[in-house]
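Q: pasting the sequence and the predicted coordinates here, then a few questions.
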Amino acid sequence: MKLARILAGILVPPLGIFLTVGVGPTLFINILLTVLGWVPGSIHALWVIVKHDERMDREGVY
């Protein structure tokens, strides 16, 4: 599932964010960044996905 979220974060950044954290402020920020440019949206999506996974690993949720 992590690979799918990373690929979605690169190809369709808001989808990667949605699959990772759901609907919230992070998703709306990413939509705005993606509208301003695909590259900023992708960078933000990858950052959120990786940080979310790190946090979940640290907390032992997975």
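A: Cool, the structure landed.
Q: only C-alpha atoms from now on, for both contacts and neighbour counts.
A: Noted.
Q: check which helices and strands the biggest helix by length in the chain is in contact with.
A: Counting by DSSP state H, the longest helix found in the chain is helix 38-59. Packing partners of helix 38-59 (3 or more C-alpha pairs under 8 Å, 6 or more residues apart in numbering; DSSP states H and E): helix 2-11, helix 13-21, helix 25-36.
Q: second structure follows, compare the two:
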Amino acid sequence: MSVETVVEVIMAIFIPPVGVLIRYGCAAEFWICLLLTILGYIPGIIYAIYVLVKD
């Protein structure tokens, strides 16, 4: 993992949509993460970390 990915994952732990927004912009991944974070903070974190480390 690069330093860039580590920073994104750290952001995803504290504010999940921001971590995804940094990498993908306002794509579908961001909106899904935002919705999951609104519905429950933990699902938002799990999804954000999954999306960021799958590449």
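A: That came through, no problem. Given the structure is predicted, the values throughout are model-derived calculations rather than measurements.
Q: contact partners of the longest helix of the first structure?
A: Contacts with helix 38-59 of the first structure, where a contact means C-alpha atoms under 8 Å, 6 or more residues apart in numbering, come from 5-6, 9-14, 16-17, 20, 30-35, 62.
Q: Leu39 of the second structure matches what in the first structure?
A: Under the alignment (TM-score structural alignment), Leu39 of the second structure pairs with Leu36 in the first structure.
Q: kindly report the same for Val20 of the second structure.
A: Counting by TM-score structural alignment, Val20 of the second structure corresponds to Ile17 in the first structure.
Q: quick one: neighbours of the closest residue in space to Leu15 of the first structure that isn't next to it in sequence, just the number.
A: Using C-alpha to C-alpha, 6 or more residues apart in numbering and skipping the chain neighbours, the partner closest in space to Leu15 of the first structure is Ala8 (6.0 Å). Residues lying near Ala8 of the first structure (other C-alpha atoms under 10 Å) number 20.
Q: what's the neighbour count on the closest residue to Leu32 of the first structure other than its chain neighbours?
A: What sits nearest to Leu32 of the first structure in space, not counting adjacent residues and going by C-alpha to C-alpha, 6+ apart, is Gly41, at 7.8 Å. Neighbourhood size, Gly41 of the first structure [other C-alpha under 10 Å]: 25.
Q: equivalent analysis for the one 3 residues further on, please.
A: Using other C-alpha under 10 Å, the number of residues around His44 of the first structure comes to 20.
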